[in-house]
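> From the sequence below, what's the structure:
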Amino acid sequence: MRRTLLAEQDQLAALLRSCGDHHDLEAGRRIHAQILGSAHHRGSRYLANTLIHMYGKCASLADARSVFHSMPDPNLFSWTIITSIHARHGLLDDAKRFFDAMPERNVVAWTALLQGFAEQRCLDTAKGVFDRMPARDTIAWVEMIAGCDRVCCAASAKLLFDLAPARSAMPWNAMITAYAGSGQLQLAKVAFEKMPATDVVSWNAMLFAFTRHGKVAEAEAVFRSMPLRDSVSWAGMFQAFARCGHLEAAKETFYQVPCKDVVTWNLLLAAFLHNDCRIQEARCVFERMPKRSLISWNSLLATYARTGNVCEAKRLFDRMPGRDVFSWTTMVGGFAEKADVTEARRFFARMPKQNVVSWNTMVATNSQGGHLAEAERLFEEMPERNFYSWSVMLAAYAHLGHTEEAIRVFHEMEVDGVRPDEVAFMCLLAACGHRGMVAEALGYFASMVSDYGLEPTAEHYSSIVASFARSGQLKHAEELLASMPFLPDQVAWRVFLGACGTLEDVSRAQAAARRVSDLVPANSVPYVVLANTYRAGLGSFPEPS
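This next block holds a predicted model:
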């Protein structure tokens, strides 16, 4: 009986691992329900740990936590898995809480937490974890070196490499990648040549170092010299040709690949899709594929949508044997780009599961189509918001001249802990510029520099010019146009010209009209504004000199 139960549990665990590998959440949940319905299996710690792992791979962390918290006696492996999956998905606060609650810790748990912080570029925090580790394995050293690579700090990576007690191929490979990441290809080559023993990963690291920087000839030389190639090697060489537009060489490489799987076919498809002029050839590749993955379908679908061919995208969508949230969001976005709000709404309503990207797309679609009330309703109903959600709403209010609402959304964004970027400040300053709110615009401009350390662009200065001009402070606007650290563009001069016309300031209008004409010679607007200013300010056109 016991042997039979163990065999059944092994079968269930294998099915759960398959669900995790294929990200099949629904099938995983069905197996979970089957386990819960069995008096013999529902208390199995082995199956519970496998369930947590499966839910982590399927990015359903709420389900993973539910399984973990239902376990009467989680073991070290249970704690390590739940910590690892949160770290891997960037939920570092949650990962840290689980880690701190662990009754005991092993090197795997320490390394998982370290890896999470390093992957999110929180290098100082990662270093703190690294320094506290009671014992470090090779993976911990490699993760720290890779973390330095992610923030383009090859010098720190080299310092860690020199301190590493063991010099297996893994630290050497990480160091080559770090040099490549900071553009130091010669040092990467020197490190490669110094290696006591190379493996296929080392050769691939050099191949991708050259590929990453568009050095196709050097990448090809590495590829031809490789004593052994794996699927990654072929993919690397293939991508090198494809990214540089050498499609014929990419095709030739594709035909030389000894074992062509769906990943190889997807790379060939992507090579043609990268060039919008060769979509028809990409479609031929797609139709010839012996087997297609969801990535194959979504890649072609996204290209049709991006290039405005939503009819063909819709036909392809209807043929798809399976769809994910990306497929649905692509269709919503495709109709949104064509300003077809009705179809975008229809697809959005049909989505089995809506993500933050689809919500953001609908908010943007409605606001850009003039349906501000609908955009506001969607924004308020969003189950979660990210930086782009706030930016879309802020831009909508700024574009429509709803200054008070733009300011309110900006402050709510700050309260929500979302850090504004240059674009958010651009929207805010533009909103102030519409109303000539000089004091507010100057205050936000100062905050952008002093509180957030952002570098103002010409557009930010132009918005301050607009605030001065529309508040009637033409002298201050003129002084800023002359002193700003950028050459004012035609938008700034046109705003200034319009304000001069409104205030019947003929001399300043003449100077501004000349500036606009110099920047956009074919534009007749400055002459029209200037003519109206002459009529209003002088009662007639000036006599020719």
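
> C-alpha from now on. contacts and neighbour counts both.
Will do.

> sec struct for Pro485, please.
Here Pro485 is coil, with the state taken from DSSP: H, G, I helix; E, B strand; the rest coil.

> Just give the number of residues close to Leu76.
Neighbourhood size, Leu76 [other CA atoms under 10 Å]: 14.

> what does Pro103 give?
9.

> which residue ranges form the helices in the stretch 201-350 of the chain?
216-225, 231-243, 247-256, 262-273, 279-288, 294-306, 310-319, 325-337, 341-350 (DSSP state H, counting those that start in this stretch).

> Turn these into CSV, columns for distance to Lys189 and mean neighbour count.
CSV is the format used below for the helices of the stretch 201-350 of the chain (distance: least, CA to CA, whole Å; neighbours: other CA atoms under 10 Å):
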stretch, distance to Lys189, mean neighbour count
helix 216-225, 11, 16
helix 231-243, 17, 21
helix 247-256, 24, 15
helix 262-273, 27, 20
helix 279-288, 36, 15
helix 294-306, 34, 20
helix 310-319, 45, 16
helix 325-337, 39, 23
helix 341-350, 50, 16
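
> To compare against the first, here's the next sequence to fold:
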Amino acid sequence: MQRGSCLRHLLSSYFCPNKTLNYITTSHLCSLISSLEETKQVFLCSHISAEEIKELSNLCSLGSLKEAFNRFNKCIWTDPSLFSHLLQGCLPNRSLSQGKQLHSLITTCGCSADKFVSNHLLNVYAKCGDLDSALTLFRAMRRRNVMSFNILIGGHIQNGDLESAYELFEEMPERNVATWNAMVTGFTQFEFNEDGLDLFYQMYGMGFRADEFTLGSVLRGCAGLKELRVGLQIHSYVMKSGFDCHLVVGCSLAHMYMKCGSTENGERVVEGMPLINVVACNTLIAGKAQNGHTEGALDQFNIMKMAGFRPDKITFVSVISSCSDLATLGQGQQIHAEVIKAGVDSAVSVISSLVSMYSRCGCLEDSVKAFSSSEDHDVVLWSSMIAAYGLHGHGQEAIDLFEKMEREGMEPSDVTFLSLLYACSHSGLKERGSKLFDMMVNKYNLQPRLEHYTCMVDLLGRSGCLEEAEALIRSMPIRPDAIIWKTLLSACKTHKNMEMATKTSEEVLRLDPRDSAPYVLLANIHASTKSWNDVSNIRKSMRDKKVKKEPGISWVEIKNQVHQFGIGDRSHPNCEEIEGYLKELTFEMKERGYVPDTSSVLQDMELEEKEHNLVHHSEKVAIAFALLNTPAGAPVRIMKNLRVCIDCHNAIKFISEIASREIIVRDASRFHHFKNGRCSCGDYW
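A predicted model of the protein is given here:
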């Protein structure tokens, strides 16, 4: 035992608290061990108490491996299974080097044949991402079990190698629920949702009982596919299996319903849970935001806080997104303050949301500040800032930022290119946009989606290349939808190409007979040439088919209250005051040379009636109200659900000069910054 003590002293020196861990010279150790009658004599078992095991486990879980080894080295030599605690201690900080040193000790001590210890060692290599070492160890293991296979499958999935994981899964002589869970989770994690559901059905058919982890993954797959029918079946299984009160399964169910557009069912699931947490609250808030119930998402956020839950970064991403959709700058600024108070203002996902929110509220400078405040820039944050520049018509700035992104070694995504193409489209950068599209395909091997082709059609159409835009639609490998044809139709209206507009409108109506856009755009083209019979026929066709035009609505936020206006709307309490001020503005505009553009009035009526109609367009009413109710010199921010018309665009330029105000208008297409009688778009929108 004297020589055994010498061995322990040598091994423990490698874990001295004041020394860096070193690899052990195996040959040196073996020379000592070979002089013993039997290696096992060094490791005669002795008793270690439950309290000591707990203390060892606690030290390892905190990552204090040196201290754990130094304090319990005698116990470890007498009970090699305690190596499992040391190996577990490598995981919190992904300490691969320490794991390899422990591997040296395990091998030297003759413990490598221990199945339990070997599995823990295999887990360290897999979790730390060293798949080569994990595979070498796996092949060398003489006694492998289901856990050995499960660990390696998990390692492959963690490293993105789903194919190798599935091959190993197929080779397994036996499987348990954890095996099935690993593969189902892997498929849904990488959005192979149909394969994940198929595997779940196989698992069920072979008699395995799904647990909360299985159900969570399967429900995530249903959410990804938006398969409400399958989701309802899984819900039934959840009820029968007794998991309906399980917190994780309940949150997964609510998420599935929300993603499938069934908001009410999602709310019912959460309301029926015996206990809720921040995850459940986040599920409701995100679900409402994603389904267009933005005000409901903000209300739910307030309810969450009143219930005593502390919002996290996931909460803030959803509520900031809601402020973006509503363009409620005041609320967005308040939530930004809460973000800082909660200490999540450095989270990249939150900063990306703030960049988007400020840009969509018309505050591009604040978007730039938020972007610059981040020390870490991921591809989402870069793309958000590029999109912000594009939304405000700063195409060259968007391209400059993209080039900076490339110089810093960040690889763009398809979303990055979508934002770039949009920016080029709204800035008239046709040649540059076409080159970026080619770069996406040829340099970065990204497959264009329908949205990318739509941006290219918009880019070509705005530039007047209508035939080229049509040829692109007909040659692309993806089936066109109504949106891409409407994009071309809008360009036909801009360039007054009646022949192509008629042909394109037929394509839109073939795909979506209830869409009012082709009727309205065609009527606008006919109205511009005073072909009133054609306009009348189009309006009659709409009535016969019960197709209704989406009404134009504009809104403005003043003192955290949103005021909404429609064309000719007299429901507002201040309508008389607004009416009087509009008359004053119209008189002053005409004095300065404003001539109403009546081509956008789709009715054959007297000139005076047409002008009265134009004066009461929703954006003009909203601007008049804002000018009356905000301090002199303060910028005015107006939002509109439709594209601003030519007459309003011209009129707002005059109003900005008369009122000496910057007027920022966000329409369905982009932002317009009106200042000193000019618009940032340069009349290209």
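
> TM-score of the superposition?
Once superposed, chain against chain, the TM-score is 0.60 (TM-score structural alignment, normalised by the length of structure 1); 425 aligned residues with a CA RMSD of 5.2 Å.

> ok so, going back, quick one: which of the helices of the stretch 201-350 of structure 1 is nearest Pro420 of structure 1?
The closest of the helices of the stretch 201-350 of structure 1 to Pro420 of structure 1 is helix 325-337. By CA to CA, the value is 24.2 Å.

> what angle do the closest one and helix 310-319 make?
160 degrees (axes from the mean of the first three to the mean of the last three CA atoms, to 10 degrees).

> Helix 325-337 of structure 1 against structure 2, how far on average?
On superposition with structure 2, the mean distance recorded for helix 325-337 of structure 1 (mean CA distance after the TM-score superposition for structure 1) is 4.4 Å.

> angle of that helix against helix 341-350?
Angle between the axes of helix 325-337 of structure 1 and helix 341-350 is 160 degrees (criterion: the same axes, to 10 degrees).

> quick one: contacts of helix 325-337 of structure 1?
298, 301-302, 305-306, 308, 310, 313-314, 317, 341, 343-345, 347-348, 351-355, 357-358, 361-362, 365 (CA atoms under 8 Å, 6 or more residues apart in numbering).

> Chain neighbours aside, what residue packs nearest to Leu61 of structure 1?
Using CA to CA, 6 or more residues apart in numbering and skipping the chain neighbours, the partner closest in space to Leu61 of structure 1 is Tyr55 (6.3 Å).

> from what I can see that neighbour touches Ser18, true?
No: with contacts counted by CA atoms under 8 Å, Tyr55 of structure 1 stays clear of Ser18, the gap being 11.6 Å.

> Among these two, which residue is more densely surrounded?
Set Tyr55 of structure 1 next to Ser18 and count neighbours by other CA under 10 Å: Tyr55 wins out with 26 against 15.

> any idea how far that one is from Phe99 of structure 1?
Taking CA to CA, to the nearest Å as the measure, Tyr55 of structure 1 falls 19 Å from Phe99 of structure 1.

> now do Cys284 of structure 1
Remark: distance between Cys284 of structure 1 and Phe99 of structure 1 (CA to CA) = 51 Å.

> what do you get for Val438 of structure 1?
50 Å.

> and Phe674 of structure 2, what helix or strand is that in?
Element membership for Phe674 of structure 2 (DSSP states H and E) is strand 671-675.

> so that strand corresponds to what in structure 1?
Counting by TM-score structural alignment, strand 671-675 of structure 2 lines up with no residues of structure 1.

> burial count for Asp438 of structure 2?
Neighbour count for Asp438 of structure 2, taken as other CA under 10 Å: 15.

> same check, this time on His399 of structure 1
For His399 of structure 1, the neighbour count with other CA under 10 Å is 18.

> Likewise for Ser262 of structure 2?
By other CA under 10 Å, 17 other residues sit near Ser262 of structure 2.

> Could you report the distance from it to Gly231 of structure 2?
11 Å.

> helix/strand/coil for Glu104 of structure 1?
Applying three-state DSSP: Glu104 of structure 1 is coil.

> give me every residue that touches the closest residue to it other than its chain neighbours.
Among residues not flanking Glu104 of structure 1 along the chain, Leu76 sits closest, at 7.0 Å (CA to CA, 6+ apart). Contacts for Leu76 of structure 1 were tallied using CA under 8 Å, 6+ apart; they are 102, 104-106.

> Quick check: which element contains Ile664 of structure 2?
Secondary structure from DSSP H and E places Ile664 of structure 2 in strand 663-666.

> Now do that strand: which elements does it pack against?
Judged by 3 or more CA pairs under 8 Å, 6 or more residues apart in numbering; DSSP states H and E, the packing partners of strand 663-666 of structure 2 are strand 636-640, strand 671-675.

> Swap in 10 Å and give it another go.
With contacts taken as 3 or more CA pairs under 10 Å, 6 or more residues apart in numbering; DSSP states H and E, strand 663-666 of structure 2 sits against strand 553-558, helix 618-629, strand 636-640, helix 646-659, strand 671-675.

> Tabulate these in JSON lines, adding columns for distance to Glu171 of structure 2 and mean neighbour count.
Below are those laid out as JSON lines (distance: least, CA to CA, whole Å; neighbours: other CA under 10 Å):
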{"stretch": "strand 553-558", "distance to Glu171 of structure 2": "62", "mean neighbour count": "22"}
{"stretch": "helix 618-629", "distance to Glu171 of structure 2": "66", "mean neighbour count": "22"}
{"stretch": "strand 636-640", "distance to Glu171 of structure 2": "59", "mean neighbour count": "24"}
{"stretch": "helix 646-659", "distance to Glu171 of structure 2": "67", "mean neighbour count": "20"}
{"stretch": "strand 671-675", "distance to Glu171 of structure 2": "58", "mean neighbour count": "24"}
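
> Show me the one of the ones you listed that comes nearest Gly393 of structure 2.
Closest among those, using CA to CA: strand 671-675, at 7.2 Å.

> Centre of the chain to the helix or strand that the closest one is followed by, how far?
Downstream of strand 671-675 of structure 2, the next assigned helix or strand under DSSP H and E is strand 678-679. Here strand 678-679 of structure 2 is found 34 Å from its chain centre; the criterion is CA atoms, centre = their mean, to the nearest Å.

> got it, and stretch 501-514 of structure 2?
From the chain centre to the centre of stretch 501-514 of structure 2 is a distance of 32 Å (CA atoms, centre = their mean).

> So which bits of that stretch are buried?
Neighbour-count burial for stretch 501-514 of structure 2, with 16 or more other CA atoms under 10 Å as criterion, is recorded at 501-502, 504-505, 507-509, 514.
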